[in-house]
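Next come a sequence and a model predicted from it.
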Amino acid sequence: MSEVFLDSELQAKDYRRIAKALDISGYSLAELRSILEDEVAPAFASNLCSVAGEWAGWRENDVQTIMFQSLSRRRFRLLSWLKRVMRRRHIEQEWEKIAQFLEQG
């Protein structure tokens, strides 16, 4: 799910691949949405505000490291109102694209 926070436009094939991976994860749609909002977004949403952004993606080990760092710092960090609004809007848009493919099976 971290890919939706890259500074590049994902294509239908990307959303289909993400949806396939999520589908075999065994989590429900509600659980997946919660993971995106509560765990992945706090760790990767700041990439959207970056001037340069990350174009190449992250290696799996990097994703794990970023997630663990984010979760350990999260209680000490407050997001500004603007970042929360931007993140919420981005999550809504990206989740709709992923959910289409999840619903198709």
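Looks like it arrived, so ask away.

only C-alpha atoms for contact and neighbour calcs from this point on.
Noted.

just how off-centre is the helix with the most length in the chain within its chain?
Among the elements of the chain assigned as helix by DSSP state H, the one spanning the most residues is helix 81-104. Per CA atoms, centre = their mean, to the nearest Å, the displacement of helix 81-104 from the mean C-alpha position of its chain is 8 Å.

neighbours around residue 16, how many?
Residue neighbour count, defined by other CA atoms under 10 Å, stands at 19 for residue 16.

Following the chain past the host helix or strand of it, name the next helix or strand.
For residue 16, the enclosing helix or strand under DSSP states H and E is helix 12-23. Counting by DSSP H and E, the element after helix 12-23 in chain order, helix or strand, is helix 29-35.

The structure to be compared is supplied as follows:
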Amino acid sequence: MMKESGRKQLWIALSNFYLDTELQNYQYLHIADVCKEIQCSFEEAKEIDRTEVFPVLYKNLLSVAGVWDGFDEEWLVACCSKNQGKKDQPFFKFKNYIKLLIAGGHFKENWKSFDQIVNPK
């Protein structure tokens, strides 16, 4: 089981996916490094992103002038922690499903890019 401090590190690293900037290779590699450091598989990180981080930050993807320089870490951790506790609730799952319909393309593209950079063929 992942330590809470490791999960917080992962939430903060994954929040880079939602900044209003084009991610650079080093940012993807940083996420991979955090996963390795906290012993979290990439699949587990993707699930944590989908259920704990994405629901908090997806609106930044839809904004004309979104946050580009980083999210407030205290706020982010508090919101992701709430989602961690609710992610198995049916209504939460339904709302997240709708959010993924709206902005899920970006989520998929980030993980596709992550895989291409971290696991080059």
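Here it is on my side, so go on. Just so it is clear, the model here is predicted, and its values are computed rather than measured.

Any idea what the TM-score is?
Laid over one another, the chains give 0.76 as their TM-score (TM-score structural alignment, normalised by the length of structure 1), with 103 aligned residues with a CA RMSD of 2.5 Å.

about what we covered before: buried ones in the longest helix of structure 1?
Buried residues in helix 81-104 of structure 1, counted by 16 or more other CA atoms under 10 Å: 87, 90, 91, 94, 95, 97, 98, 99, 101, 102.

what do you get for stretch 66-84 of structure 2?
Of the residues in stretch 66-84 of structure 2, those with enough neighbours to count as buried (16+ other CA under 10 Å) are 76, 77, 79, 80, 81, 83.

Give me the contact list for it.
Outside of stretch 66-84 of structure 2, the residues that reach it under the criterion CA atoms under 8 Å, 6 or more residues apart in numbering are 8, 11-12, 15-16, 19-21, 51-53, 55-56, 60.

Mind doing that once more with 7 Å?
Stretch 66-84 of structure 2 is contacted by residues 8, 11, 12, 19, 20, 21, 52, 53, 56, 60 when judged by CA atoms under 7 Å, 6 or more residues apart in numbering.

Which helix or strand contains the third one?
With secondary structure defined by DSSP H and E, residue 12 of structure 2 is part of helix 4-14.

One more: the last one?
When secondary structure is defined by DSSP H and E, residue 60 of structure 2 falls within helix 54-62.

Which part of structure 1 matches that helix?
Under TM-score structural alignment, the counterpart of helix 54-62 of structure 2 in structure 1 spans residues 41-49.

ok, the counterpart of residue 12 of structure 1 in structure 2 - how many residues close by?
Residue 12 of structure 1 maps onto residue 25 in structure 2 when the alignment is built from TM-score structural alignment. Other residues lying near residue 25 of structure 2 total 12 when counted by other CA under 10 Å.

List the residues that contact residue 25 of structure 2.
With contacts defined as CA under 7 Å, 6+ apart, the neighbours of residue 25 of structure 2 are residue 117.

Distance of it relative to residue 105 of structure 2?
With distances taken as CA to CA, to the nearest Å, residue 25 of structure 2 is found 20 Å from residue 105 of structure 2.

now do residue 87 of structure 2
Using CA to CA, we find residue 87 of structure 2 at a distance of 20 Å from residue 105 of structure 2.

related to what we said a few turns ago, superposed on structure 2, where does the helix holding residue 16 of structure 1 end up, distance-wise?
Once fitted to structure 2, helix 12-23 of structure 1 is off its aligned match by 1.3 Å on average (mean CA distance after the TM-score superposition for structure 1).
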